[in-house]
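Participant: quick one, structure for this:
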Amino acid sequence: MTDWIEACGAGDIDEEDVIRFDHGGRTFAIYRSPDDEYFATDGLCTHEKVHLADGLVMDEIIECPKHNGRFNYKTGAAKGAPVCLNLRTYPVKLEAGKVYLQIG
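Facilitator: Take a look at the predicted model:
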């Protein structure tokens, strides 16, 4: 079983926003939905490897800051050109005010 990695405090992410989390040479993006739920994806756009944490969050969508490609951050599904490859998503849990990712 893969360990859970502490990524940030729940209050470190504003509602309907995203932050960057680096661990083990990899970059992740952690999202807080308008419904106060937490999600995680790979942190780089599948199109040109730009950091998604610099993008714009709207409802369940993250928009890449470089070419405006869009993904559903809950499912990882590519939702708008020029992106055509989905993002990998990761399980997230909230415990004692901390956000944990399972990234194995």
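Participant: only C-alpha atoms from now on, for both contacts and neighbour counts.
Facilitator: Will do.
Participant: Gly9 touches Lys98, doesn't it?
Facilitator: Yes: the criterion here is Cα atoms under 8 Å, and Gly9 meets it with Lys98 at 4.4 Å.
Participant: could you also give me the structure for this next sequence, so I can compare it with the first?
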Amino acid sequence: MFYGILRLHHSIESDGTFYKGSSENPVKRLEQHNLGFTISTKHKRPWKLVYVEEMPTKSQMLIREKKLKRGNKEYFQKLIDGDKNILDELLNI
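Facilitator: The predicted model follows:
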């Protein structure tokens, strides 16, 4: 069974941009973004992981990711504050 993770990254020192994406290992992917391995996010470092949502299948994850990419900052804030955010669980807080 595939477990995908949807994640939001927030650009801390830049313009408040949110980066939306999916990964099987969001913590490692965040490290890659902050080390500059991704050209599209390199210029807005550092990034902070602010939202993680688990999906049961890859196809469901990709559908959810497309919806997430259409969201605005108000929508993202609702997600961050909502009960689907498993960031604390992921980080064992």
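Participant: and the TM-score between them?
Facilitator: After superposition, the two chains reach a TM-score (TM-score structural alignment, normalised by the length of the second structure) of 0.34; 50 aligned residues with a Cα RMSD of 3.9 Å.
Participant: quick one: His9 of the second structure is in a helix?
Facilitator: No: His9 of the second structure is assigned strand when assessed by DSSP: H, G, I helix; E, B strand; the rest coil, not a helix.
Participant: wait, doesn't it sit right on Val50?
Facilitator: Yes: using Cα under 8 Å, His9 of the second structure and Val50 qualify as a contacting pair, with a distance of 5.8 Å.
Participant: where do the helices of the second structure begin and end?
Facilitator: Here the second structure has its helices, by DSSP state H, at 26-34, 39-42, 58-69, 73-81, 87-90.
Participant: which strands and helices sit next to the first one?
Facilitator: With contacts taken as 3 or more Cα pairs under 8 Å, 6 or more residues apart in numbering; DSSP states H and E, helix 26-34 of the second structure sits against strand 4-11, helix 39-42, strand 47-55.
Participant: same thing but at 10 Å, please
Facilitator: strand 4-11, strand 18-23, helix 39-42, strand 47-55, helix 87-90 (3 or more Cα pairs under 10 Å, 6 or more residues apart in numbering; DSSP states H and E).
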